[in-house]
Every structure is written in structure tokens, then in C-alpha cells.
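Trainee: Quick one: sequence and predicted model below, then my questions.
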Amino acid sequence: MTRATRMLILLAAVLLLGSVGTGAVLYAAHRSGMRDQQQANGPTVRPGTVSLRPTAGRRLLVRNLAWGPHRDEISTVPAGDPQGPRTASGVKCLRFHAAAGTGLCLQAVHGLQDTYRAVVLDSHLHELHHFPAAGIPTRARVSPSGHLVAWTVFVSGDSYAGTSFSTRTAIVDTRTWAIDDNLETFRIIKDGRPYRSADTNIWGVTFADDTRFYATLATDGRTYLVRGDVAARTLTALHRNVECPSLSPDGTRIAYKKRVQGASPDAPWRLYVLDLRTMKETATAEQRNIDDQALWADGSSLVYALPGDYGSDLWTVPADGTGTARRLMTSAVAPAYLG
């Protein structure tokens, strides 16, 4: 083999390797660009009609957080296809919940100084009534019948992690529009005796029916699960270290966030379930910090928000401590199941 032939072979090999490398780089860049574009575009969101009326199929309603013209709008997907295309309602909410054809939307009113309001919606998401809200919205719930709605706002502060915050929780009867605008005026029973203190905070209502509900009481540096009675205007402490309770569909268990020893003061909570008959606590398989009022998707699984690329994603985990947590829906918060 002559020297010229060897040089030609070497040159061909260099060109071949170069073209392979260039192709690999271009392919990787293309795949990366596709991923970036997919992330930038997010889920498909289309405008349409969103109703709170019963339909043939079960649906999941959320506040849509995907970037675009429908960000913050209440949107819906089939419950069995949470990653599918979303139908956006045009109604924007910071917090939302719905049941039995009644919706509760906590909104910001933008002006020289932002204010907030709680809007009760009918089954077509039209406003029935609204009330001024005393601060930044944080929790919203509708009773199973749709006859009662409740919301919590931060009057001062914007996080439950520390102690320098104050909340205000209200309950409204949608049949009469009668309002209890501060549950701290209810009579508190703790350790079997009436209890009064200037430092009480109440937040995170979850309804059993049109009379009974559960919530969090904070006082003297501790938190308690309390059972509320709308008619008697009482709050009875049941269990310590419970925040943002959520009652199971059968009324026997409470999902909640619990402060755990050794956790960071800025991320202190883990997701637990409390059996109301035995007061036995069960830790779920979700080991990350939970700062949300979880929702029961059904009798066996929970849905909750965790930080995501566009604000929050929804995750789900079994309620009995088994299994693993998995992402249910990207770019969404404030879920409600209908049907």
C-alpha cells in the first residue's frame, strides 16, 4: 500500500467520524429542543364550556397553571385522563373547590392595592354572591351538599411554617347567605373544658355535612384537629399536631399534614392519615414536605400539590401507607372531583 493510499484512507476515516459526531450532536440538540418546546408549551389547553353539573363521566377540575392565555383559569379534564387536553372556563381563581353544583372561587381584585374576594358560583360558573376576603387566599372547601362553603385567608404573613402569621376563616350558608366571618368566635372545648386564648387561629375547614366540619386550631405553639358544629358554634379539640385536615368520603379518616421531628423549620410537614375511631396515625409513602390541604380522590388515594416548573404539580399517593407517590398532573393546583 502506497503512502498516498494510506493518506486517503486516513482522510476518509476522519471525515466519517466527523460526520457521525456531527449527526449525534444534531440529533441530541433536536431531541433537547423538542423536550424544551414540549416543556414550554405544556399541556394542551382549549377554551370551552365547563359545568359543575353531573355528567356521564367523572371529571377533575383544577386551577390551570400552564403558561398561556388560560393560566389561572378553572379547567377540567376527564378524571381518568389527567394529563389529557384541558378545557378552560375563562374563570380565574387563586383557590377553588366545588361539590354538588356549587363552586367557591377565591379571587384577586387588582387595583392600586390588590384586594381579595370569595365568589360563590352556580353550576355554570356564574357568580351567585361574593364576599370580601380579609387577606391572601389559602384554603377553600364546599360541603358535600353544596349548601356550605368555607375559606381561609392569611390576614398577616403568607406561610404556615413559622409563627408570625394570622388567619381568618369564614363559613357561608349558600341557601341564606348567612356568614360566620371568623370561626375564632366559636366556643372552644379543649381537654373537656372551655378554652379561651388571645392567640387562637383557625384554618383549613373540611365538611362532614351541613352541620359538622373539621378544621385546625392553633394556640400556645401547638396545633389541634377540632370538630366544629355550625349550629352550636363550637370547636372541640380531638387530636394534637394536625394541620389542613381533609375528611375521607366515608367520614372515617382525616388526611392531614403533620410536623415531624428533625425536619427543617421551613419544610416541617409530612402527609399522614388519622383514623377517627382509633386515633391511629398512618404515615403515607410521600416523604417530601407537604404544604397543602390534600384531597381524597376516592376512598383509597390522596391528591395534593407540590412545587413544579410552572408553580405546582398534582401528585397522588395511597392513603394506607403503601405504594409510592406519583405525579398525577403537571401545572395544576386546587383540585376538585365531580361525578
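Mentor: Good, I have the coordinates.
Trainee: C-alpha only now, for contacts and for neighbours.
Mentor: Will do.
Trainee: ok, Asp229 touching Thr211?
Mentor: Yes: counting by C-alpha atoms under 8 Å, Asp229 touches Thr211, with 5.6 Å between them.
Trainee: Of these two, which one has the most company?
Mentor: Neighbour totals were compared for Asp229 and Thr211, and Asp229 leads with 18 against 14 (other C-alpha atoms under 10 Å).
Trainee: how about the residue lying closest to the more buried one once chain neighbours are set aside, what does it touch?
Mentor: Leaving aside its chain neighbours, Asp229 sits nearest to Arg212 (4.9 Å; criterion: C-alpha to C-alpha, 6 or more residues apart in numbering). Arg212 makes contacts with Arg227, Gly228, Asp229, Val230, as judged by C-alpha atoms under 8 Å, 6 or more residues apart in numbering.
Trainee: can those residues go into JSON lines with extra columns for secondary structure and distance to Gly111?
Mentor: Below are those laid out as JSON lines (DSSP: H, G, I helix; E, B strand; the rest coil; distance: C-alpha to C-alpha, whole Å):
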{"residue": "Arg227", "secondary structure": "strand", "distance to Gly111": "38"}
{"residue": "Gly228", "secondary structure": "strand", "distance to Gly111": "36"}
{"residue": "Asp229", "secondary structure": "strand", "distance to Gly111": "37"}
{"residue": "Val230", "secondary structure": "coil", "distance to Gly111": "35"}
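Trainee: Give the ChimeraX command for selecting the buried subset of the residues you listed.
Mentor: In ChimeraX, a selection of the buried entries from those looks like this (16 or more other C-alpha atoms under 10 Å):
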select :227,228,229
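Trainee: Now render the contacts of Arg212 as CSV, adding distance to Asp199.
Mentor: Below are these laid out as CSV (distance: C-alpha to C-alpha, whole Å):
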residue, distance to Asp199
Arg227, 19
Gly228, 19
Asp229, 21
Val230, 22
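Trainee: wait, which of the contacts of Arg212 is closest to Arg259?
Mentor: The nearest member of the contacts of Arg212 to Arg259, counting by C-alpha to C-alpha, is Arg227 at 19.9 Å.
Trainee: That closest one and Trp269, how far apart?
Mentor: Computed as C-alpha to C-alpha, to the nearest Å, the Arg227 to Trp269 distance reads 21 Å.
Trainee: next one: Arg193
Mentor: Going from Arg193 to Trp269 by C-alpha to C-alpha gives 29 Å.
Trainee: When the two are compared, which one has more neighbours?
Mentor: For the pair Arg193 and Trp269, the greater number of neighbours falls to Trp269 (24 against 10), based on other C-alpha under 10 Å.
Trainee: which one of the contacts of Arg212 is nearest Ser145?
Mentor: Set against Ser145, the nearest of those by C-alpha to C-alpha is Val230 (14.8 Å).
Trainee: Would you mind confirming that that closest one makes contact with Asp209?
Mentor: No: with contact defined as C-alpha under 8 Å, Val230 and Asp209 do not form a contacting pair (10.1 Å).
Trainee: another one to put next to it:
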Amino acid sequence: MKRALGLLLGLLVLVGVAVGYSTFAADREDDSAVERRPLDLAAGGQLVFVDTARKGGHRTVAATAIDPAGNTGPARTDSGLRCERFAVGAATGVCLQTRGGPLPGTDALIVDPAMNVRRRIELAGTPSRARVSASGRMVSWTVFVTGESYNKTGFSTWTGILDTRTDYTLINIEAIPLTIDGKRYRSADVNYWGVTFAADDNRFYATVSTKGRTYLVEGDYANWEAHTVRENLECPSLSPDGTRIAFKKRSGPTTWRLHVLDLATMRETPLAERESIDDQAAWLDDHTVMYGRGRDVYATPADGSGTPRLLAAKAASPTVLR
């Protein structure tokens, strides 16, 4: 009797696993090369991204192998963690997850190398951008928030910063003292988005918008101040060597062209990608920029040469783990 009961329980477990995987596979447009298991954010040789292949708009964090030349493999591992945006730095990850309920909301999940959630930060609005510093200490997010009375478009951005070493959290950095053209600036319509961190975990860059104009700002976390560097730069991404910034530059009312700014010379270089890109780019290496285009991730040389190439199909929000 006990043996029969054990066999029955084992059969039920196998059936449950099969049904679970079938449901997971059926929720995907193409599951032929996907394995579902926990990711290891401490392991190198991976491109980690948000998988856009699942039906119904459900997105999960996945990874695929990437070699030193920047070539990815066909197989991918799906963690099952639902995220709209994801970023990694030194095995610390941040996942922006839409929160259900009568009002739109976002949870910023801080995850460890095994993708275990270590902290949950409740935010208003909907997910937009996410970044982690190279050391894993500093985390940032941007969400779209509706209902700000001063904003004629009906929405604004809230950008926050978390210091994981001290747990000090700023839900919205818009109160940081701002200097524009050498003068202290104050306005109710100031919005920040798209933070990127320098290697010292103190200096950071971001976009600020006010009075219909956008600027690249450089921030000092320790002294809590920021000043504008250049106009018409959005969604900055600092190169691994800290010398250049990839960004999107407005080319029309609703279009943007990817560029790279040399911080020493302030020279802007338009990249070979001619499609309009509404994304915060990332760096594949010191010579290559990667970004979301449609539902895929592309890469192109940072010096403006060459042509864009498909890096990962049905993917978004990429981070390379070397």
C-alpha cells in the first residue's frame, strides 16, 4: 500500500512538472531553445536581458552565452522572474516589476547573484529605466508617473537612487540642488531620468528636463549637487572606461538618433544606427554600444563606423557579464 501510494505521488509530481513546463512553453512564441532554471549573476560569459518572446506582454529575465568577440548563442536560460526592466552590476541586480491594483505601481526588486529578492521598494508609476553601478553598490530606477499638475503632458518621471551599502534610499532625486549655465536653478517642472554611474560610485550622469529643454547633468552623490554639461542629451550611458557617454539625441518631435559623446573633447559622434531609438543604451564593451530596437537587442560600433547587427532576438534591457 505504501509503495503504491509513493508511486502515485511520484507520478503526480511528474505530471505537475510536465504541466508547469507545458504552460511555460505555451506562453512563449518560440520555446525551442529555452531552459527554465535560476540564473547565476556571478557567472561571466553571459548576456542577461528581459525576454520579450512571451505572449501577452509577460516579460521575464533570461540569459544567453556570449563570447569575448560579442557573439551570442542560440540557447537561452529563463529565470522565470517577471520584470519590465533589469540591470546588473557585480552580481547585484535590480528588477522593475509592474505592480497590480487599482492604481499603477512598480516594485523595484533588489536581487542577489542567485536571483533571490533581498529588498522590495514600492514605487508609483510604471517602469522606464534601471541601472546598477559596476561595483553593485549604487542602484537607480526611473518610473513614469501620471497626474503631476504642472506637467502639460499628463505624466512626469521619478528617478531614485539606492546605496546598497548603507540602504539609504531616495525615491525621487528631483530636489537635488541643480545648476544650469552656472546659476542655481529652481522650477516646479524639473524631471530626471536615465541615471548612469561612474566607477567611484559617487559621480553620476542623468537627463534633466525643464521648460521644454533637456540637458545632460553630472551629479555628485556625496555633496548632493548637480550641474548641466550639455543640452539635448537623453538617457546617458557611461562607457566602461569612463571616457564617453552613449546617448539618444532628439532628431524630431518623436524620434531620436544614437550618439556617443567624448567627455574630454565634448565631440559628438552619430552612430551607424539610423532607426529612431527610444532606449537607454548600454555598453557591450569599450568599443560597442547595445540597445533595444523594437523587440530585439542590436549592437553597433561606438565610433560611428560599421553597421548595426542583431545581438539577441526578442530581448530588451541588456547587461553583459564578463
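Mentor: Sure thing, it's come through. Small disclaimer: the values here were computed from a predicted structure and weren't measured.
Trainee: Can you pull the TM-score for these?
Mentor: TM-score of the superposed chains, computed with TM-score structural alignment, normalised by the length of structure 2, equals 0.85; 287 aligned residues with a C-alpha RMSD of 2.0 Å.
Trainee: Quick one: map Asp250 of structure 1 onto structure 2.
Mentor: Structural alignment (TM-score structural alignment) places Asp250 of structure 1 against Asp241 in structure 2.
Trainee: What count of nearby residues applies to its match?
Mentor: Asp241 of structure 2, neighbours per other C-alpha under 10 Å, totals 10.
Trainee: so it, which of the three states?
Mentor: Here Asp241 of structure 2 is recorded as coil under DSSP: H, G, I helix; E, B strand; the rest coil.
Trainee: Name the nearest residue to it, sequence neighbours excluded.
Mentor: Asp286 (6.6 Å).
Trainee: Now do the alignment partner in structure 1 of the one you found against Gly251 of structure 1, distance only.
Mentor: Using TM-score structural alignment as the criterion, Asp286 of structure 2 maps onto Gly299 of structure 1. Separation of Gly299 of structure 1 from Gly251 of structure 1 (C-alpha to C-alpha): 10 Å.
Trainee: Kindly report the same for His124 of structure 1.
Mentor: Taken as C-alpha to C-alpha, the span from His124 of structure 1 to Gly251 of structure 1 is 29 Å.
Trainee: surely Val119 of structure 1 meets His126?
Mentor: No: contact criterion C-alpha under 8 Å: Val119 of structure 1 and His126 do not qualify, at 9.4 Å.
Trainee: Between these two, which is the more surrounded one?
Mentor: Between Val119 of structure 1 and His126, Val119 has the larger neighbour count (other C-alpha under 10 Å), namely 22 against 13.
Trainee: what about that one, which helix or strand?
Mentor: strand 115-121 (DSSP states H and E).
Trainee: Then Thr23 of structure 2?
Mentor: Thr23 of structure 2 belongs to helix 2-26 when assigned by DSSP H and E.
Trainee: Please, where are all the strands along the stretch 201-322 of structure 2?
Mentor: Ranges of strands in the stretch 201-322 of structure 2, per DSSP state E, counting those that start in this stretch, are 203-210, 213-220, 225-231, 234-238, 244-252, 255-262, 268-270, 282-285, 288-293, 296-301, 309-312, 315-321.
Trainee: Deepest-packed of those, please.
Mentor: strand 234-238 (a mean of 27; mean count of other C-alpha atoms under 10 Å).
Trainee: Arg213 of structure 2 -> structure 1?
Mentor: Aligned by TM-score structural alignment, Arg213 of structure 2 pairs with Arg222 of structure 1.
Trainee: Do I have it right that its match meets Asn241?
Mentor: Yes: using C-alpha under 8 Å, Arg222 of structure 1 makes contact with Asn241 at a distance of 6.8 Å.
Trainee: centroid residue for structure 2?
Mentor: Centroid-nearest residue in structure 2, with C-alpha atoms, centre = their mean: Ala130, separated by 3.8 Å.
Trainee: Kindly name the residues of structure 1 that line up with the helix or strand hosting that one.
Mentor: When elements are assigned from DSSP H and E, Ala130 of structure 2 belongs to strand 126-132. Strand 126-132 of structure 2 lines up with residues 136-142 of structure 1 when matched by TM-score structural alignment.
Trainee: How far away from the center of its chain is the matching stretch?
Mentor: Its chain's C-alpha centre and that of stretch 136-142 of structure 1 lie 10 Å apart, by C-alpha atoms, centre = their mean, to the nearest Å.
Trainee: check the fit of that stretch onto structure 2 and give the mean distance.
Mentor: Here stretch 136-142 of structure 1, set against structure 2 after superposition, deviates by a mean of 0.3 Å using mean C-alpha distance after the TM-score superposition for structure 1.
Trainee: Identify all contacting residues around that stretch.
Mentor: Stretch 136-142 of structure 1 is contacted by residues 94-99, 102-107, 116, 148-155, 158, 203-207, 293 when judged by C-alpha under 8 Å, 6+ apart.
Trainee: What's Leu178 of structure 2 aligned with over in structure 1?
Mentor: Aligned by TM-score structural alignment, Leu178 of structure 2 pairs with Ile188 of structure 1.
Trainee: Can you give me every residue that contacts its match?
Mentor: Residues near Ile188 of structure 1 by C-alpha under 8 Å, 6+ apart: Pro194, Tyr195, Arg196, Thr234, Leu235, Thr236, Ala237.
Trainee: repeat that with 7 Å
Mentor: Counting by C-alpha atoms under 7 Å, 6 or more residues apart in numbering, Ile188 of structure 1 touches Pro194, Tyr195, Arg196, Thr234, Leu235, Thr236.
Trainee: What of Thr164 of structure 2?
Mentor: Arg137, Met138.
Trainee: What is the equivalent residue in structure 1 for it?
Mentor: Per TM-score structural alignment, Thr164 of structure 2 is aligned with Thr174.
Trainee: what helix or strand does Leu125 of structure 1 sit in?
Mentor: Under the criterion of DSSP H and E, Leu125 of structure 1 resides outside all helices and strands.
Trainee: Next, count neighbours for it.
Mentor: 22.
Trainee: Look up how far Leu15 of structure 1 lies from it.
Mentor: For Leu125 of structure 1, the distance to Leu15 of structure 1 (C-alpha to C-alpha) stands at 65 Å.
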